[in-house]
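1. I'll drop the sequence and a predicted model, then ask my questions.
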Amino acid sequence: MVPRFTPAARTGTALAAAAVLALALGGCGGTTKNSAGAAGSSAPVSRASADPDAPTKTGLTVAFLPKQVNNPYFTIADNGGKAALASLGETYKEVGTTSGTDTAGQVSYLNTLTQQQVSAIALSAQDPGALCTGLKQAMANGIKIVTYDSDTNADCRQLFISQAGAEALGRSEVELLGKQLDYTGEIAILSAAQTATNQNTWIGYMKDELKKPAYAKMKLVTVAYGNDDAQTSFQQTQGLLQQYPNLKGIISPTTVGIKAAAQYLDGSKYQGKVKLTGLGTPDDMRAYVKNGTVQAFELWDPAKLGSLAAYAATALASGQITGAPGQTFKAGSQGTFTIGADGVVVLGEPTVFDASNIARFHF
């Protein structure tokens, strides 16, 4: 069963404004603009005309290819896609590697799906460019390509479903930690893989945010990589605190990383002394908020992200949209979405979770 996401108050007006701006500029797609994709993408995907009044086809097969199939975050997201497809009368399937850094394996699964002639593929890319040859081959064979969570180069897919505005996410992570540290001290970032497009884009905005005068007394000492593996992320957290004895805070913009870092801090002398924030699920982080290991973190609803990817893939395969900016499509109870620059669709604003509201959320 897909975990249910209970509505709650959103983040402050500054974050909301940033998210709106990100939507207007194209959110986090695969370009050098406010994006979670790769920089320097080439010409846009060729797009034929769309018929917004075309009926939704049934019997389509939409395959989800996440970065990592045994990652709880992607289980929630892809189950959201599964539920959406079931409501539309489509067939869902999920394939993928058990490692978040097995790009060759992801390419292999992509090629197999192309051979199987599925109707559409929803992909969370481990690398922005490595899958492009396979993705272009799939599109040449009439398969619709939607990326979600982590983008490719913009010319390698029709749409990117972005979690939230990339700039809003990156800057808000720094803001969350800055408030907890009184804007003073050494900090580190615990990321996923070095090639993860969404992570790298968010980190770029984090670094830019840290250039502001308000953060003059905060210093980013390093970026570590846990490869979205719990044990590796745990060990990286331990290593950060050994290498940087004056470390005051950690940002981990990955659900696997923040949980592993919280586990380490919770059982160490640094519990309550080194601040931790990032992107996590309420169910993973609830105990650490309750005992004071973590004060606040944020995330969007992964199930809604997967659901939106499924609706977008179905609209593409039905000929209702092509991925051109300005086109709109319906996503069930989530409402109507407009495609932005470079084929980017933004899910919405993230939610900040802390002791005051985390009990209301379950996913």
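-> Cool, got the structure. Residues are numbered from 1 along each chain as shown.
2. only C-alpha atoms for contact and neighbour calcs from this point on.
-> Noted.
3. Which element, helix or strand, includes the residue of the chain positioned farthest from its centre?
-> In the chain, counting by C-alpha atoms, centre = their mean, Lys269 sits farthest out from the average C-alpha position, at 31.7 Å. Per DSSP states H and E: Lys269 is located in neither a helix nor a strand.
4. what about the nearest residue to Asp284 once chain neighbours are set aside, distance to Gln180?
-> Using C-alpha to C-alpha, 6 or more residues apart in numbering and skipping the chain neighbours, the partner closest in space to Asp284 is Lys259 (6.5 Å). Using C-alpha to C-alpha, to the nearest Å, Lys259 is found at 18 Å from Gln180.
5. And Tyr109, by the same measure?
-> Tyr109 sits at a distance of 43 Å from Gln180 (criterion: C-alpha to C-alpha).
6. Just the endpoints, please. Distance across stretch 89-107?
-> The straight-line separation of the ends of stretch 89-107 (C-alpha to C-alpha) is 28 Å.
7. Then stretch 314-332?
-> Termini of stretch 314-332 sit 12 Å apart (C-alpha to C-alpha).
8. ok so, going back, what packs against the one helix or strand the residue nearest to Asp284 maps to?
-> With secondary structure defined by DSSP H and E, Lys259 is part of helix 255-266. For helix 255-266, the elements it packs on are strand 185-191, helix 230-243, strand 275-278, helix 282-290, judged by 3 or more C-alpha pairs under 8 Å, 6 or more residues apart in numbering; DSSP states H and E.
9. Next one for the comparison:
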Amino acid sequence: MKHRTALLAALTLALGAAALAQPALQKGITIAFLPKQVNNPYFTTAWKGGQAAIKEFAGVGKQVGPSDAGASSQVSYINTLLAQRQKAIVVSASDANALVPYLKRAMGQGVKVVTYDSDVAKDGRNVFVSQASADTIARDEVKLLAKQIGNKGEIAILSATPNATNQNAWIKVMRDELTKPQYKDMKLVKIAYGNDDDQKSFTEMQGLMQAYPNLKGVISPTTVGISAAARYLSGSPYKGKVALTGLGTPNQMREFVKNGTVQGFALWNPEDLGYLASYAAAALVSGQITGKEGEKFSAGKLGQRTIGKDGVVILGPLTVFDKSNIDKFNF
């Protein structure tokens, strides 16, 4: 009995020492979010989560960014944030490489860089907070569309900008998924780019139908693109005849699901993505993590998270939204 008591005491001390080994989160950490677009509902929701986390650990946060989705537009904001001596920058990159020199300069000055939603080359940031693995997202999108069109017919992809890191990673995996035997009767005929602009995405969807009148389905892995495409289809003769799926928010897509334009689409909770990104930034600034594989940090209500290969932290799996569940969500 004495031996067991001593063992428990030793274990308690060891756990206590381990807990003490990781420094507490600093107070007053300044964190700036830099999304692709500040007027995009998706990023507005992500920032809501980011703000909630910052409030929890008594930090100071703000969001700045362009109204368009061009990489060059983000550069000036990075330079301004450097001049303001922010402790951390949380950025969703419009281009995988264009921002890297500026982000490397920021890291050289001691600023911690977290990418979320859309990554840069790994030497341009400390940690990437990913929605889910690129592989999972892309393959699930193909499976979802295939189910809706009976694994047969011409399909297209309506993407965001041609240089968007996340979009291109997903498209690469989608192409690979489509080579599998079960998709032999599905043919990818076009990849169109709406530049994450509502009107351009609407026009691109219209153009797809004019150029490919036999089109059976479209994947739009961008919240701006899928809602614009749904708006076009809902007022066209193709409503209910051409399947549309992709990544969207329930509040954007609810009317199109209910009126029969869209059967189902998917997404993670962008609010949780922003929340997790804030905690990752705070953990970096506080010295709890450096971005190495295997490191762990606490992310408030999302629990403990582990950094994976190449400094990637994954939020979690996709949720498919359809008529059966869409009213349960409000974001």
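-> Now that the structure is in, tell me what you want to look at. Worth saying up front: this structure is predicted, and the values here are computed from it rather than measured.
10. TM-score for this pair?
-> Once superposed, the chains reach a TM-score of 0.93 (TM-score structural alignment, normalised by the length of structure 2), with 312 aligned residues with a C-alpha RMSD of 0.8 Å.
11. which of Lys259 and Gln180 of structure 1 has more neighbours?
-> Counted by other C-alpha atoms under 10 Å, Lys259 of structure 1 and Gln180 do not tie: Lys259 has more neighbours, with 24 against 17.
12. Pull the contacting residues for the more buried one.
-> Going by C-alpha atoms under 8 Å, 6 or more residues apart in numbering, Lys259 of structure 1 touches Ala230, Gly280, Asp284, Met285.
13. The longest helix along structure 2: how far from the chain's middle?
-> Longest helix in structure 2, counting residues (DSSP state H): helix 2-21. Offset of helix 2-21 of structure 2 from its chain centre (C-alpha atoms, centre = their mean, to the nearest Å): 40 Å.
14. spatially speaking, which residue is in the middle of structure 2?
-> In structure 2, the residue lying closest to the centroid (C-alpha atoms, centre = their mean) is Asp117, at 2.8 Å.
15. distance of that residue from Leu34 of structure 2?
-> 11 Å.
16. okay, and the common contacts of the two?
-> Both Asp117 of structure 2 and Leu34 are contacted by Ser92, under the criterion C-alpha under 8 Å, 6+ apart.
17. before we move on, back to that, which residue in structure 2 occupies the aligned position of the residue nearest to Asp284 of structure 1?
-> Under the alignment (TM-score structural alignment), Lys259 of structure 1 maps onto Ser227 of structure 2.
18. same question, Ala313 of structure 1
-> Looks like Ala313 of structure 1 aligns to Ala281 there (TM-score structural alignment).
19. what residues does the one helix or strand its match maps to touch?
-> Per DSSP H and E: Ala281 of structure 2 is located in helix 270-285. Outside helix 270-285 of structure 2, the residues that touch it by C-alpha under 8 Å, 6+ apart are 25-26, 29, 31, 42-43, 45-54, 87-90, 112-117, 127, 129-131, 289-291, 297-300, 302, 315.
20. what ranges do the strands span in the stretch 51-200 of structure 1?
-> 61-65, 91-94, 120-123, 144-148, 159-162, 185-191 (DSSP state E, counting those that start in this stretch).
21. Nearest to Thr222 of structure 1, out of those strands?
-> Nearest of the strands of the stretch 51-200 of structure 1 to Thr222 of structure 1, taken as C-alpha to C-alpha: strand 185-191 at 5.2 Å.
22. against structure 2, where does the closest one fall?
-> Under TM-score structural alignment, the match for strand 185-191 of structure 1 in structure 2 covers residues 153-159.
23. how much does that stretch stray from structure 1?
-> When structure 1 is overlaid, stretch 153-159 of structure 2 sits 0.2 Å from its aligned residues on average, using mean C-alpha distance after the TM-score superposition for structure 1.
24. Can you name the residues in contact with that stretch?
-> Residues contacting stretch 153-159 of structure 2 (C-alpha under 8 Å, 6+ apart): 167, 185-196, 201, 204-205, 208, 214-222, 225-226.
25. out of the residues you listed, which are buried?
-> Using 16 or more other C-alpha atoms under 10 Å as the burial test, these include 167, 186-188, 191-196, 201, 204-205, 208, 215-222, 225-226 as buried.
26. Kindly state which residue of structure 1 is aligned to Gln67 of structure 2.
-> Actually, residue 67 of structure 2 is Ser rather than Gln. Correspondence of Ser67 of structure 2 to structure 1, assessed by TM-score structural alignment: Thr98.
27. corresponding residue for Ser333 of structure 1 in structure 2?
-> Correspondence of Ser333 of structure 1 to structure 2, assessed by TM-score structural alignment: Lys301.
28. got it, and Gly59 of structure 1?
-> Match for Gly59 of structure 1 (TM-score structural alignment): Gly28.
29. List the contacts of its match.
-> Ala58, Gly59, Val60 are the contacts of Gly28 of structure 2 under C-alpha under 8 Å, 6+ apart.
30. looking at these, which has the most residues close by?
-> Comparing these by number of neighbours (other C-alpha under 10 Å), Gly59 comes first, having 18 neighbours.
31. Pull the contacting residues for that one.
-> Remark: with contacts taken as C-alpha under 8 Å, 6+ apart, Gly59 of structure 2 is in contact with Lys27, Gly28, Ile29, Thr30, Ile31.
32. need the contact list for the residue lying closest to Gln148 of structure 2 once chain neighbours are set aside.
-> Excluding its sequence neighbours, the residue lying closest to Gln148 of structure 2 (C-alpha to C-alpha, 6+ apart) is Ala243, at 6.6 Å. Each residue near Ala243 of structure 2 by C-alpha under 8 Å, 6+ apart is listed here: Leu145, Gln148, Ile149, Lys216, Gly217, Val218, Thr261, Val262, Gln263.
33. out of those, which ones does structure 1 keep as well?
-> Among these, the ones still in contact in structure 1 (both residues aligned by TM-score structural alignment, their matches' C-alpha atoms under 8 Å) are Leu145, Gln148, Ile149, Lys216, Gly217, Val218, Thr261, Val262, Gln263.
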